[in-house]
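> with the input below, show me the fold.
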Amino acid sequence: MSIPLQEQKILALTSGGVCAFLGCGEALVNNEASEPSIIGQMAHIVGQQRQGPRGRSEMSDTDRDKATNLVLLCGKHHKVIDDHPHVYSVHVLRQMKADHEQRIASATRRPKPPTPKPLVTETVHSTMLRVSQIPKFIYSAPCDYGDRQKQEVAKLLSYDKVPRDESLPFLLRERHIFAFQNLTQYSNPFSKVANPLDAFEIPIEDFCADPEGKRRFVSLLNSAIAKHCGHRRVRFDREHHRYYFVPIEKGKDRTESYRTLTDRSTSRNVVWNPKRKSTGEGRPFWLHLAADLSFHQMGEKEWCFSIRPERHVTKDGETPYNPKYVGRKVTKLKARMFNDAYLGEVHFWRDFLSGGKPRFILNFGRQSAIIETELLPIEVAWEGIPADTKSFSNQVYEDDLFSFGALQSASGRDDNEEENFDDDEDE
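Okay, the predicted model is just below:
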């Protein structure tokens, strides 16, 4: 056969490997045998030989063997068109070829990429707060208690000399205790658990140099948040790693006051039994405001605190709801939130945790962690969300004498540690 290989390839690709005869569509590669076989045939529209079917034409011999003059058919329909050249004329076959190749092209053509939308420049507020200060040291000492004896250790702590706002997070690992309090001091709250003479100090940079040390440090910070929330009747759900409000009185809704983004005092439900609109009857579940609160390291000396609003569901304000149905309910509630509503919930949590102050402070005695309440903003150029056009105002709290004094005290704890150490020993 004199048809060039290039023309054969073009014909096979544009025909999609199926018979072009209208209504046939037979695949022209047979895979039924052990080895695939080609059963397609290339039929000339204008005959290859001038004395053959449809051969009378002024077309050159070269053009007769080009893909533009060929139609790919099964053996059956190749015979049909050649046996009836007056029915399947040059005009009919050219139209058949064009229609078939158009169908193949339409079925295999890639969709055009969508026209890019114009970008808008917006300030996107993250759900993260800046941690402006973390403890400088971890203290550790050998002890007689294992990892699962945390409750026994907690009962031995000396709380009588510890201010109410001071947090005592600790970890038990490999018969050692780890804490932010200075365990080398004889008057420290852990003195009944670990001998101060055996205690030692580890700089945070060294402690977090390996992944396990970093995990332990974050665990101590998260434990401090749990205690900070616990004082405010917010409980930790360990299974789902989220904090949730609990009722003040059994069987009654709970509300909390806070300052809105427009600096207006208001209140909202944080634990409630939803009512049916038609009858006012309580539904068979209770909703609790909840959030994932976590510390994250962003750089060598950069940390942030994230707030991810959630929902907690119970049967009666206390008993856990069937987990099989919780995910669907929570997803449905969160799906209705646009950015302003979501960030509004983040704002509520930062206001609640800080008491409406520019920051909240985790006090560890001689050390502190300080979390600023301004949401970290990022300038971005993006397509935006068409239906989400409501603006969000990032309320920044101003310092008063009390918050400024608390900041000065917390910031000075680490700086004055060596200076005050001798005084403490004299006492």
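> only C-alpha atoms for contact and neighbour calcs from this point on.
Will do.
> just to check, Phe217 is in contact with Cys208?
Yes. Here Phe217 reaches Cys208: they are 7.1 Å apart, a contact under Cα atoms under 8 Å.
> so between the two, which is more surrounded?
Phe217 (24 against 18; other Cα atoms under 10 Å).
> for the residue lying closest to Arg254 once chain neighbours are set aside, grab the count of nearby residues.
Distances taken as Cα to Cα, 6 or more residues apart in numbering put Val271 closest to Arg254, at 5.0 Å, once the chain neighbours are dropped. Neighbour count of Val271, defined by other Cα under 10 Å: 26.
> following up with a second sequence; could you model it the same way so I can compare the two?
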Amino acid sequence: MDLSLLPISELPSAVWKASSRFRTAAEVAERLPRPIRSQVLPFVLLKSEIWAFHDLTDPAGPFKQAVDPASAEKVEAAALLKSDDRNIYVWLLNSALRNALLRRGVRHERNHDRYYFLPDHETITRRVEAKTKTGRNQSAKKVVRQEGERTDAPRDVWWHLAAQLRFEEFAPGSWGLTIRPEFHLTKDGREPLDPRRVGRKVTKRKSRMYNEGYFDAVHFLRYFLLDGGPRLVLPVGRQTITVEGDFPNTDGTWPRITDKRFDPISMLDSDDEDDVLNALADALELDDEWDWGAEHSEDDR
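You can find the predicted model right below:
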């Protein structure tokens, strides 16, 4: 059985802090250059100081316009993690991930601390290429779609595949990136849906999600994060954040459902052309198309 977290094999060993020339994070961000290739520029502005994984003493570095290099100070990560400011280190890790995912059309929603897929520029519906858990090619999966899009009266509800992605330290020096699939609903692909309309829809959807369907989504998100490669590497200056692509394994036994409506073994390699979770729909003999962002048969009232 796989766990829904990815091990971290490399993390920055040092952090720099320096006096900021600006009062807001937006002003700092405006002074940063466009990152080169896969480089990301995470930073935290706290009490008029900028914290970063980049060397802030470098007069030619990306933060040269935002900080006073003469005030820069190097802080060892091990010492920072033992101090009252340890959250700064975690904030920097999460900031690096946000920067990397935004380039790939995934935005972070701060209120619920989750990432969600943005629609394509041309259309609301968005598909993403992926492979099965055993490495076979499969058709692109829908990660954004409008509810009722196949009917004559589509609704003002868009479903977005989303996830909570968090860097967490499980034991001293042992870190992982946890993956928790979720949903994000909007009324036009951008603006969040009224919260009063969200609860019932999401509750009903999650109530029909079994373990295998859940882990299908976890594997799909892993494939996207790693872009099909063996690991995710985020360069931060001369340092690196490296997330390994193999889930840790543990022994476990799937609960059995005796009425034969659910067989997890049959869903290990979903090849459905539409969505990540359609194999689950087949096993449950549901009438509606079932996926991340699926249509609902109930009225939206």
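> got a TM-score for the pair?
Aligned and superposed, the two chains score 0.82 in TM-score terms (TM-score structural alignment, normalised by the length of the second structure); 263 aligned residues with a Cα RMSD of 1.9 Å.
> hang on, the earlier thing: and the residue nearest to Arg254 of the first structure, what does it touch?
For Val271 of the first structure, the contact set (Cα atoms under 8 Å, 6 or more residues apart in numbering) comprises Phe245, Val246, Pro247, Asp253, Arg254, Thr255, Trp286, Leu287, His288, Leu289, Gly317.
> how many other residues sit next to Ser207 of the second structure?
With other Cα under 10 Å as criterion, Ser207 of the second structure counts 8.
> can you check the one 3 residues further on too?
Using other Cα under 10 Å, the number of residues around Tyr210 of the second structure comes to 12.
> swap in the one 4 residues further on?
Other residues near Tyr214 of the second structure number 18, with proximity taken as other Cα under 10 Å.
> and what of Val270 of the first structure?
19.
> secondary structure class for it?
Here Val270 of the first structure is recorded as strand under DSSP: H, G, I helix; E, B strand; the rest coil.
> how much space between the equivalent of it over in the second structure and Ala153 of the second structure?
Aligned counterpart of Val270 of the first structure in the second structure: Val143 (TM-score structural alignment). Taking Cα to Cα, to the nearest Å as the criterion, Val143 of the second structure is separated from Ala153 of the second structure by 21 Å.
> hmm, back to that, would you agree the match of Val270 of the first structure is in contact with Pro181?
No. Contact criterion Cα under 8 Å: Val143 of the second structure and Pro181 do not qualify, at 11.8 Å.
> overlap of the contact sets of these two?
The contact lists of Val143 of the second structure and Pro181 share Leu161, where a contact means Cα under 8 Å, 6+ apart.
> of the contacts of Val271 of the first structure, which count as buried by neighbour count?
Phe245, Val246, Pro247, Asp253, Arg254, Trp286, Leu287, His288, Leu289, Gly317 (16 or more other Cα atoms under 10 Å).
> just put the residues you listed in CSV and tack on distance to Arg64 of the first structure.
Putting these into CSV (distance: Cα to Cα, whole Å) gives the following:
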residue, distance to Arg64 of the first structure
Phe245, 83
Val246, 86
Pro247, 88
Asp253, 87
Arg254, 88
Trp286, 81
Leu287, 79
His288, 80
Leu289, 78
Gly317, 85
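> of those, which belong to strands?
Phe245, Arg254, Trp286, Leu287, His288, Leu289 (DSSP state E).
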